[in-house]
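**Q** Predicted model and sequence below, questions to follow.
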Amino acid sequence: MSSSKTVVEYTAKRITYHTSLPFAEIAARLEKEINKPSGGPAVFRALGGSKSKDELESNINVLTNGRDFVYFLEFAHHRWLDTYTGSTGTPQTIVYTFGNPLIAQTMLRHNLAAGLHIPPKLMLLEDGAGNGTKVIYDDPASVIAVVSEPGVAVSEELKHAAERLSAKVEELVKTIIAE
């Protein structure tokens, strides 16, 4: 039995938007845009229970409700950090996982390793000074369209699909922070 290890270094882009709008408002706007009430477990049921491409597309289109993305899950870091530290001072910090399998397949069909960053995530971080909210995410194209092994070029199709995803995430963020 043999094994090998390959290391590929790449540079990612972390994007941060700061808005003076309060955390609760930005969270509510995001949850509306990614259709949180209809997402979550329903997404996983659609992915696991659909019997054909047409049924899967139909089920996902119902969940996205005319938008680009649907809610998958969230993780509130401030809650467990407060418990761990025995304090209540951690700024609200929620990481949302959201996406659209119909968009995801445009990348995964070119490189299954793209699944390391699909579905995308973004973080809402309450400004500790009470001056609004930060929206933080890694640019999808910078973490998806990377070489899988040294000397092998990234497919142009993958690069273009990841750039389209980046544009959609950017549009989502601009929508939720619009004043």
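**A** That came in fine, so what should we check first? Residues are numbered from 1 along each chain as shown.
**Q** only C-alpha atoms for contact and neighbour calcs from this point on.
**A** Fine.
**Q** quick one: buried residues of the lengthiest helix in the chain?
**A** Scanning the chain for the longest helix, with DSSP state H as the assignment, gives helix 156-177. With burial defined by 16 or more other C-alpha atoms under 10 Å, the residues of helix 156-177 counted as buried are 158-159, 161-166, 169-170, 172-173, 176-177.
**Q** adding another structure so you can compare the two:
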Amino acid sequence: MIDSFTVQHCEHASPRSFEAVVAAFEAELGSVEGGDIIPREVAAATSQADFEARIRAYEGRSGFMRFLTNDHGAWLSRMGVQAKIRSYIIGNPLIAQTMITHDPGVGLNVPIRVQIYQTPSGEVRLAYDLPSSLMSRLHNDDVTGAALKLDAKLRALAVLATGATA
């Protein structure tokens, strides 16, 4: 099956420097980078409540945690290209479960991707695809309702980091 659907792409153009946006964004995130944290907590948890408590310990103030940071600017500099671009995979298993329990197809788009970059003209942007639009192809009201809440959390984080709306 091949499916087509519309995705809403959001970009917050910030008056702040790239470094300031990155610092503000990262300050709001917890971290499970390193690959083995979630599996280790799954194995150690003795109950649902214990698992939830273990996961909450990794949440940042935003309720999100960072799974992966990819500094494209770092590797591009080795290619002779000066660029400021960082991509992140962020999420929270406790947020994901509000959607993925209704449709396993949600797992294709959570955790979510965010990119912070500086344009050639010097403008700093924070970009993401709106989660509810990514989930729209599933045609599931329960998923959509939960994804709309995720949209609001992500939008609030983006505004906090950039000082700008999309």
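**A** That came through, no problem. All figures in this text were calculated on a predicted structure; none of them were measured in a lab.
**Q** one step back: in structure 2, what stretch matches the longest helix of structure 1?
**A** Aligned by TM-score structural alignment, helix 156-177 of structure 1 falls on residues 141-162 of structure 2.
**Q** List of residues touching the matching stretch?
**A** By C-alpha atoms under 8 Å, 6 or more residues apart in numbering, the residues outside stretch 141-162 of structure 2 that reach it are 12-16, 21-25, 28, 62, 95, 98-100, 102-103, 125-126, 130-132, 135-136, 164-165.
**Q** Against structure 1, what's the mean shift for it, could you check?
**A** Here the mean offset of stretch 141-162 of structure 2 against structure 1 after fitting is 0.8 Å, by mean C-alpha distance after the TM-score superposition for structure 1.
**Q** Residue 57 of structure 2 - how many residues pack around it?
**A** Residues within reach of residue 57 of structure 2, counting by other C-alpha atoms under 10 Å, total 10.
**Q** In terms of helices and strands, where is whichever residue in structure 1 pairs up with it?
**A** Aligning on TM-score structural alignment places residue 57 of structure 2 opposite residue 62 in structure 1. Assigned by DSSP states H and E, residue 62 of structure 1 falls within helix 53-64.
**Q** Would you mark the buried spots in the helix or strand following that helix?
**A** For helix 53-64 of structure 1, the succeeding helix or strand toward the C-terminus, using DSSP H and E, is strand 70-76. Residues of strand 70-76 of structure 1 classed as buried: 70-72, 74 (neighbour count, 16+ other C-alpha under 10 Å).
**Q** Not counting its own residues, what contacts strand 70-76 of structure 1?
**A** 31, 33-36, 38-41, 43, 63-64, 92-100.
**Q** try 7 Å
**A** For strand 70-76 of structure 1, contacts defined as C-alpha atoms under 7 Å, 6 or more residues apart in numbering pick out 34-36, 39-40, 43, 63-64, 93-100.
**Q** so how much does that strand differ from structure 2 once superposed?
**A** Strand 70-76 of structure 1 sits 1.1 Å off on average (mean C-alpha distance after the TM-score superposition for structure 1).
**Q** next structured bit after that strand?
**A** Strand 70-76 of structure 1 is succeeded, C-terminally, by helix 77-85 (DSSP H and E).
**Q** Quick one: average offset of the helix holding residue 62 of structure 1 versus structure 2, please.
**A** Mean deviation for helix 53-64 of structure 1: 1.0 Å (mean C-alpha distance after the TM-score superposition for structure 1).
**Q** Start and end of stretch 124-136 of structure 1, how far apart?
**A** End-to-end distance for stretch 124-136 of structure 1, by C-alpha to C-alpha, to the nearest Å: 7 Å.
**Q** just to revisit the earlier point, by contact count, what packs against the helix holding residue 62 of structure 1?
**A** Under the contact definition 3 or more C-alpha pairs under 7 Å, 6 or more residues apart in numbering; DSSP states H and E, helix 53-64 of structure 1 sits against helix 41-49.
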